[in-house]
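[1] Can you look at this prediction? I've put the sequence above it.
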Amino acid sequence: MIVFTILGWIVFGLIAGFIARAIVPGKDDIGILRTIILGCVGSVVGGLIFGLLTGGLRGFEPTGWIGSIIGAVLVLVVYNQVTGRKRNRA
C-alpha cells in the first residue's frame, strides 16, 4: 500500500511541476526528475502556506491542488534565481 502512496506523490509532483513550468515564462531544461522534485517540494510549500492561511491542511481537494501549483511556481522561481537560469542578457 505504501508503494501506491509513493507512486501517487510522484505523479502528483510531476503534474504540479509541469503546470508550474507552463505558468512560469521562458524555457526550462530541468528534466523530468527535477520536475518531479520541483512539484513535490512545491506541494509541501504550497500545502504549508495554504494550511497556515486557511487553518487546516488540504488533501486531494481543489484548494490542495491550487496550493501545490502555487508552491511549485514559487519553488521554480526561486530555483531559477539561485541557479541563474532565465536571466535576461543585456
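    Everything's here; your move.
[2] contacts and neighbour counts: CA atoms only from here.
    Will do.
[3] Which elements pack onto the longest helix along the chain?
    Criterion DSSP state H: the longest helix present in the chain is helix 31-54. Packing partners of helix 31-54 (3 or more CA pairs under 8 Å, 6 or more residues apart in numbering; DSSP states H and E): helix 2-23, helix 62-83.
[4] Please identify the most buried of those helices.
    Highest mean neighbour count of those: helix 62-83, a mean of 19 (counted as mean count of other CA atoms under 10 Å).
[5] another one to put next to it:
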Amino acid sequence: MGFFGFLLLGLLAGAIAKLILPGKQAGGWVITLLLGVVGALLGGFLGSALFNAPLQDFFSIQTWLLAIAGSIIVLLIYGAIVKRRKS
C-alpha cells in the first residue's frame, strides 16, 4: 500500500473511531483525523508484530480492523491526557 493509500486509511479509521467511541472526545475533527493516522500506524505496527498480519492490501478487512483499533487506542490515550490536563 502506498503512502496516499495509508494516509486515506488513517483518515477514515480516525473518523470511524470517533463515531464508535461514546461521548464527546477532546479535539475537533482535524485532531481526530491526525490521531487516526497515528492510530493506523500503531495498529499496523502491533498487527505485524503480534499477529504477523500482512498489511499491503488496502481493501483487506484485517487492515481496516487493525487501523480502527489502533485509532481507538490513540483517541482514548489522547482523551485521558487532555482530561488530566484540565483537572
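    Nice, thanks for sending it over. Just so it is clear, the model here is predicted, and its values are computed rather than measured.
[6] before we move on, the earlier item: could I get the helices and strands packed on helix 31-54 of the first structure as JSON lines with distance to residue 32 of the first structure?
    Shown next, in JSON lines, are those (distance: least, CA to CA, whole Å):
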{"stretch": "helix 2-23", "distance to residue 32 of the first structure": "8"}
{"stretch": "helix 62-83", "distance to residue 32 of the first structure": "14"}
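[7] Of all these, which one comes closest to residue 54 of the first structure?
    If you check each of these against residue 54 of the first structure by CA to CA, helix 62-83 wins as the nearest, at 9.9 Å.
[8] between the closest one and helix 31-54, how many degrees?
    120 degrees (axes from the mean of the first three to the mean of the last three CA atoms, to 10 degrees).
[9] Contacts made by helix 62-83 of the first structure with the rest, please.
    Helix 62-83 of the first structure is contacted from outside by 16-17, 19-21, 23-24, 38-47, 49-50, 57-58, 86, using CA atoms under 8 Å, 6 or more residues apart in numbering.
[10] hang on, the earlier thing: mean distance between the longest helix of the first structure and the second structure after superposition?
    Taking mean CA distance after the TM-score superposition for the first structure, the mean distance separating helix 31-54 of the first structure from the aligned residues in the second structure is 1.1 Å.
[11] aligned partner of residue 73 of the first structure in the second structure?
    In the second structure, the residue matched to residue 73 of the first structure (TM-score structural alignment) is residue 72.
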